[in-house]
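Engineer: Provide a 3D model corresponding to the input given below.
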Amino acid sequence: KPDSEEQKPVALNENVYQDDEGNYKVRRYKLKFSPDVVTGSAGYNTFFGFAGYTTFLFSDLLGDHKILLDVNLLSDLKNSGLNLLYLYLKKRINIGIGGYHQAYFFSQFGSDFQRYRNYGLTFLASYPFSKFNRMEFNLNWYNISLEYLNFDLPDQKVSTILPSLSYVHDNTQWGYTGPIAGSRYALNLLASPKYNDNSLDFRTVFADYRKYLKLNREYSFAWRLSGAASFGDNPQRFFLGGIDNWINYKSRGRLRTDLDDVFFSSFVTPLRGAYYYEGEGSRYLLSNLEFRFPLIQFLGLGFPPIRLFNIRGSLFYDIGTAFDPGENWYSNSKWRGTYINENGQRAFKDLVSGYGVGARVFFLYFLMRFDVAWNYDLAGSSKPIWYISLGGDF
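Structural biologist: So this is what the prediction gives:
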């Protein structure tokens, strides 16, 4: 309406919202979901390549109930990815239940196409003790199948139950590419009871501690110490070396494609100055030290016309080990930290370390990491190893 026209108040009958005594009427809350987020996402996995999902997030008016749906539909269910999770957030303890199905395709030699299917049901609960500390419980009915699409080979299948319990502390402050202040740590217990012929038997203890020292707004130190030990008839394997989401990856030997190695093992990263599978065992210990700083504030190219802002730099040193126990579960008699090499020099044996420098920058949709590192074994340094990867800093 024109500004000159007087705005008149709208009268509302009091009987609509007040009772006969003048009190406001109380109406029962009706649960109704509405979409909060509809978006697309993309990522990269070293083994299975690039992947994309459409994400839907629904919630009610009060935020007590949430539904998360991730969809990557292909020709049929066997080849599609679906994740559905319902969260009940009304009480102090948060509860969730959901189901998932993922299909991955892998070919190591160009003609040996394999399809991995990962599906199951999950129940989770999280209880906060304070703003920065919480306890988490997860119960997962976990199924894996491996099908050979080009060869007449028998399928492989693993079906197990994975209960886990974690204590988590996190009061970190985040910067442009990762945490810059505070600390975070977690202690996790994971088990797989052998209840049928297709299940596994193991119990694993994980510990991870990270400390961040903020010198000022732009400069910070980061230190991490993590380790794990797995026990049982089928202990989890830990593969030492490399960096997560490594695009131009290199490995010691071929990539492992067995079900246990792909879905029940863990890659121990980052350990730059090393390839994937540089070390292997049912126990590991890893330490990382980084100095993070601004590298280039602005970079503009005439051709191609690219503008990059706030390129971050990193100086780092990583050292770790992975090994199997001796005769007893508590023994480390097989482990040797150093030895005398053929030149009469003391060098690392079961320890692996590396140092280097890196840069992080947002390019298009992704946070890119570029690192160059040298392996160091006390006796000397190796040739440089280049890393191009995706993701934030630890």
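Engineer: C-alpha from now on. contacts and neighbour counts both.
Structural biologist: Noted.
Engineer: could you list every residue that touches Tyr185?
Structural biologist: Applying C-alpha atoms under 8 Å, 6 or more residues apart in numbering to Tyr185 gives the contacts Val168, His169, Asp170, Ala207, Asp208, Tyr209, Arg210.
Engineer: brain fart, Thr204
Structural biologist: Leu189, Leu190, Ala191, Ala228, Ala229, Ser230, Phe231, Pro235, Gln236.
Engineer: can you do 7 Å?
Structural biologist: Residues near Thr204 by C-alpha atoms under 7 Å, 6 or more residues apart in numbering: Leu189, Leu190, Ala191, Ala228, Ala229, Ser230, Phe231.
Engineer: Now the fourth one. Nearest residue, chain neighbours left out?
Structural biologist: Put plainly, it is Ala228. Once flanking residues are discounted, Ala228 sits nearest to Phe206: 4.4 Å by C-alpha to C-alpha, 6 or more residues apart in numbering.
Engineer: can you tell me which helix or strand the one you found belongs to?
Structural biologist: Assigned by DSSP states H and E, Phe206 belongs to strand 202-214.
Engineer: Can you give me the buried ones in that strand?
Structural biologist: Neighbour counts over strand 202-214 (16 or more other C-alpha atoms under 10 Å) mark 202-214 as buried.
Engineer: Following up with a second sequence; could you model it the same way so I can compare the two?
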Amino acid sequence: MTSLLAATRRDTTRSGTPAGAATLADQPRAAASVYRSPTGFRASSAAPPKTDSTTGATAVTVRTLLDSATSLPDTSEFTFKAYHTRFTPDYVARPTVGYERDNFGRGFFGGTAISLSDLLGNHTLVFAGAVNGRLSEAQVLAAYINQAHRLNWATGFTQEPYYFYQPTTIQAVAPDTSLLTVGIRRFVIRDGFVQAYYPCSRFSRVELGMHAVNISDAVLQQQYLVDQAGFIFAQSDLQTKNNPSITYVSPSLALVHDNALFGYVGPFAGSRYRVQFSPNFGDWQFLGGLADWRRYFFARPFTLAVRGLFFGRFGRDGDQFPVFLGSTELIRGYTAGSLINNECGTSTTTTTGRTGCSELDELIGSRIGVANVELRFPLTRSVVLGFLPVGLPPIEGALFYDMGLAWESGSIVKWQRDAGDDPETVRSPLRSWGGSIRVNFLGFVVLRFDYTKPLDRLRNKAYWTVSLGPTF
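Structural biologist: Next up is the predicted model:
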């Protein structure tokens, strides 16, 4: 204790005693206590000198770390272990279940999905399923995705049902009784696949694929007995007529490029294209081809968007699975509902068409060509609701012009049909133009309101359509 006090006196003598502070010599020996500061010892009753509070932080060194910790981990005890993949859930879709009955065997429905991956995200498992009445018609997805290397690949299995309305037939079975037959053709597609993706650059990649496909083909029919007034007084049970199943193998090769920049409702700058070939071998033999090119010319605040699209199947079975051109994703102004409620209501039933309405049949084919031009511009920069603390994203407007053509292997393509040409066999481009309003609704969905005037319909009045999803 004596040496400690002596050292303290020497230290305070050298550094000076702060004003108003009592030295250790002035205090009773029994009551003396000291603090250690960066500049030395001081009495606990003395105010700390300015140097105690204004001294800057010292640099962190190995010596200071050793002084501040009693023990640090010994690196010689570290061990290295191989990384093992362990899957944990990324998300689980909310399960749904319900019941809704109809004449074609629907009843209980529901489904869910789950995605799992490892810690690094190199390996992913996806499982999804949905039932709508029958297990044989269930939607199923099971896939494994490997992204551990530059060559990404995936393998899995899918099952997907597709339904097509069959023409309704009426047959007289008695002078005052008719047999009404309503049918749906059902395809259940089961697909085992392997896909590979190799990036050539940040914006381009090559895709390779192999699909082994089995298709179950059946017709579901319901028959009714109706009287002359059209009242149903008897009906049959659901009848299922199975057709031979189809099996084929389909390799594919595609070149993809995408450097487009997206805004709130769709791309506004850059370009995108996809060129794909997929031959098919087996019960169905055809060559499928796709060429999709899109370019976005941006000059603030306008964007000129241009798209050219071709899709087709060629060969012996190329006319299987026709495509409908009247979707608002392809050309606007020729939706099926509008045609059925207008032109088809007064159309003469044909025997060679798929639907019995020639105006609707000319939009159906195994090959389609589409051209779209849009001038996009902002209508509002931002909208803030005064009664709610929320702001809506900008609303986009557009002027557009669409042109499209659908045809099959036996069709005759002309730029413009002559007066006596049959629209079932002679196909010509269909055109429309109009305006559009697009809004991203709170980041949940993109709403598109299109006001379209078709140019090649008997009823060529403009009308509104509402669509979901981003623009092309």
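Engineer: Which contacts among the contacts of Thr204 of structure 1 does structure 2 share?
Structural biologist: Contacts conserved in structure 2 for these, counting by both residues aligned by TM-score structural alignment, their matches' C-alpha atoms under 7 Å: Leu189, Leu190, Ala191, Ala229, Ser230, Phe231.
Engineer: what does Gly232 of structure 1 align to in structure 2?
Structural biologist: Alignment note (TM-score structural alignment): Gly232 of structure 1 maps to Gly315 of structure 2.
Engineer: pretty sure that match is in contact with Phe286, am I right?
Structural biologist: Yes: assessed by C-alpha atoms under 7 Å, Gly315 of structure 2 is found in contact with Phe286 at 4.4 Å.
Engineer: what does Val445 of structure 2 align to in structure 1?
Structural biologist: Under the alignment by TM-score structural alignment, Val445 of structure 2 pairs with Phe366 in structure 1.
Engineer: Give me the nearest residue to its match, chain neighbours excluded.
Structural biologist: Using C-alpha to C-alpha, 6+ apart, the nearest residue to Phe366 of structure 1 is Leu390, at 6.8 Å.
Engineer: Could you measure from that neighbour over to Val361 of structure 1?
Structural biologist: Leu390 of structure 1 sits 10 Å away from Val361 of structure 1, going by C-alpha to C-alpha, to the nearest Å.
Engineer: which neighbours do the two share?
Structural biologist: Common neighbours of Leu390 of structure 1 and Val361 (criterion: C-alpha under 7 Å, 6+ apart): Leu367, Met368, Arg369.
Engineer: And whichever strand or helix holds the first one, what's buried?
Structural biologist: What it means is Leu367 of structure 1. Following DSSP H and E, one finds Leu367 of structure 1 within strand 366-375. For strand 366-375 of structure 1, the neighbour count (16+ other C-alpha under 10 Å) marks Met368, Arg369, Phe370, Asp371, Val372, Ala373, Trp374, Asn375 as buried.
Engineer: I'd like those residues as a markdown table, with distance to Ala322 of structure 1 appended.
Structural biologist: A markdown table is the format used below for the buried residues of strand 366-375 of structure 1 (distance: C-alpha to C-alpha, whole Å):
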| residue | distance to Ala322 of structure 1 |
| --- | --- |
| Met368 | 28 |
| Arg369 | 25 |
| Phe370 | 25 |
| Asp371 | 23 |
| Val372 | 23 |
| Ala373 | 20 |
| Trp374 | 19 |
| Asn375 | 16 |
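Engineer: Closest to Ser287 of structure 1 out of those residues?
Structural biologist: Asn375 (14.8 Å; C-alpha to C-alpha).
Engineer: Spatially nearest residue to the counterpart of that closest one in structure 2 (excluding sequence neighbours)?
Structural biologist: Superposed on structure 2 with TM-score structural alignment, Asn375 of structure 1 falls opposite Pro454. Leaving aside its chain neighbours, Pro454 of structure 2 sits nearest to Ser432 (4.3 Å; criterion: C-alpha to C-alpha, 6+ apart).
Engineer: can you tell me which residue in structure 1 aligns to that neighbour?
Structural biologist: Counting by TM-score structural alignment, Ser432 of structure 2 lines up with Gly354 in structure 1.
Engineer: For its match, give its distance to Trp246 of structure 1.
Structural biologist: Using C-alpha to C-alpha, one obtains 16 Å as the distance from Gly354 of structure 1 to Trp246 of structure 1.
Engineer: between those two, which one's more packed in?
Structural biologist: Gly354 (25 against 20; other C-alpha atoms under 10 Å).
Engineer: Which secondary structure element is home to that one?
Structural biologist: Assigned by DSSP H and E, Gly354 of structure 1 belongs to strand 351-363.
Engineer: what's the mean deviation for that strand versus structure 2?
Structural biologist: Following superposition, strand 351-363 of structure 1 is found to deviate from structure 2 by 1.5 Å on average (mean C-alpha distance after the TM-score superposition for structure 1).
Engineer: counting contacts, what elements does that strand pack onto?
Structural biologist: If you count contacts as 3 or more C-alpha pairs under 7 Å, 6 or more residues apart in numbering; DSSP states H and E, strand 351-363 of structure 1 packs onto strand 307-323, strand 366-375.
Engineer: Run through who's touching that strand.
Structural biologist: 271-273, 310-321, 337, 367-377.
Engineer: and Ile243 of structure 1, what pairs with it in structure 2?
Structural biologist: Matched by TM-score structural alignment, Ile243 of structure 1 corresponds to Thr328 in structure 2.
Engineer: Compute the distance between its match and Gln285 of structure 2, please.
Structural biologist: 30 Å.
Engineer: Can you check what angle separates the strand holding Gly354 of structure 1 from strand 366-375?
Structural biologist: Here strand 351-363 of structure 1 points in a direction 150 degrees away from that of strand 366-375 (axes from the mean of the first three to the mean of the last three C-alpha atoms, to 10 degrees).
Engineer: Which positions in strand 351-363 of structure 1 come out as buried?
Structural biologist: Of the residues in strand 351-363 of structure 1, those buried (16+ other C-alpha under 10 Å) are Leu351, Val352, Ser353, Gly354, Tyr355, Gly356, Val357, Gly358, Ala359, Arg360, Val361, Phe362.
Engineer: Looking at the residues you listed, which one is closest to Ser183 of structure 1?
Structural biologist: Ser183 of structure 1 lies nearest to Arg360 out of the buried residues of strand 351-363 of structure 1, by C-alpha to C-alpha, at 21.6 Å.
Engineer: Hmm, Trp293 and Ala305 of structure 2 touching each other?
Structural biologist: No: here Ala305 of structure 2 lies out of contact with Trp293, judged by C-alpha under 7 Å, at a distance of 10.8 Å.
Engineer: what is in contact with the two at once?
Structural biologist: Common contacts of Ala305 of structure 2 and Trp293 (C-alpha under 7 Å, 6+ apart): none found.
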